[in-house]
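**Q** Next comes the sequence, and after it the predicted model I'd like to discuss.
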Amino acid sequence: MHPAPEAAQGVPPLPAAFTHAEVLPWLAQAQRAVAQAPAHACVVVQAAGVQSFDSAALAALLALRRVVLARGLAWRIEGLPDKVRTLARAYGVDGLLPG
């Protein structure tokens, strides 16, 4: 039996404006948090505060997904707005964003 995942600390919540200008700083912080997460952690991204976004937001989430999975960690996104999920569905990547 595997140990229950622990929630990773320090993953920044998604900013209210999550567009091209905000993606790189957020992603850098999130990647550092994932790198420091303990084994068996579950990376939790809080997304409820997102008010404006563009396709760069999806690219950032998918980039974080690659880092999380490469470390063998679990992850989930909490509170992702329906409009972001709709955009993900339009791009055919909604199944890659757990939540």
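**A** Structure received. Numbers count the residues shown, from 1 in each chain.

**Q** From here on, just use CA atoms for contacts and neighbour counts.
**A** Will do.

**Q** and Asp94, what does it touch?
**A** Contact analysis of Asp94 by Cα atoms under 8 Å, 6 or more residues apart in numbering lists Arg85, Thr86, Ala88.

**Q** ok, and here's another one to check against it:
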Amino acid sequence: MPLPAVLTQHEARSALAQLLQALALPGRQPAGQTLVLDGQALQRFDSTALAVLLECRREALQRGHSLRVQALPEGLWKLAGLYGVQGLLDPHHA
């Protein structure tokens, strides 16, 4: 599922609601699915984007799934490294 083009503190609440709604759809499937968030469209962000991604991960884990985030912009990936959460967003890339 794609991330929005803009994910700052101003868009966080609505973006999180949309992403969590999309994450709820696999709840009908057996546990163990890897849900993928695609950051290719993400152009403008702040550290709030990491909080949104981590909340999506928490929700996926609660539903018995794993979460992987792909194609994050380099700046957000570096910010995730600074906060020490790269491995939570993509354990294969950290």
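**A** Structure's in. What do you need? In this text, all values refer to a predicted model and were calculated from it rather than measured experimentally.

**Q** What would you report as the TM-score here?
**A** Superposed pair, TM-score by TM-score structural alignment, normalised by the length of the second structure: 0.84. Supporting alignment: 88 aligned residues with a Cα RMSD of 1.4 Å.

**Q** which of the contacts of Asp94 of the first structure still touch in the second structure?
**A** Using both residues aligned by TM-score structural alignment, their matches' Cα atoms under 8 Å, the second structure keeps these contacts from the contacts of Asp94 of the first structure: Arg85, Ala88.

**Q** Tell me which entries of the contacts of Asp94 of the first structure lie within helices.
**A** Using DSSP state H, Arg85, Thr86, Ala88 are the members of the contacts of Asp94 of the first structure that sit in helices.

**Q** aligned partner of Thr86 of the first structure in the second structure?
**A** Using TM-score structural alignment, the equivalent of Thr86 of the first structure in the second structure is Lys78.

**Q** what about that match, neighbour count?
**A** Using other Cα atoms under 10 Å, Lys78 of the second structure is surrounded by 14 other residues.

**Q** how close does it get to Leu61 of the second structure?
**A** As judged by Cα to Cα, to the nearest Å, Lys78 of the second structure and Leu61 of the second structure stand 24 Å apart.
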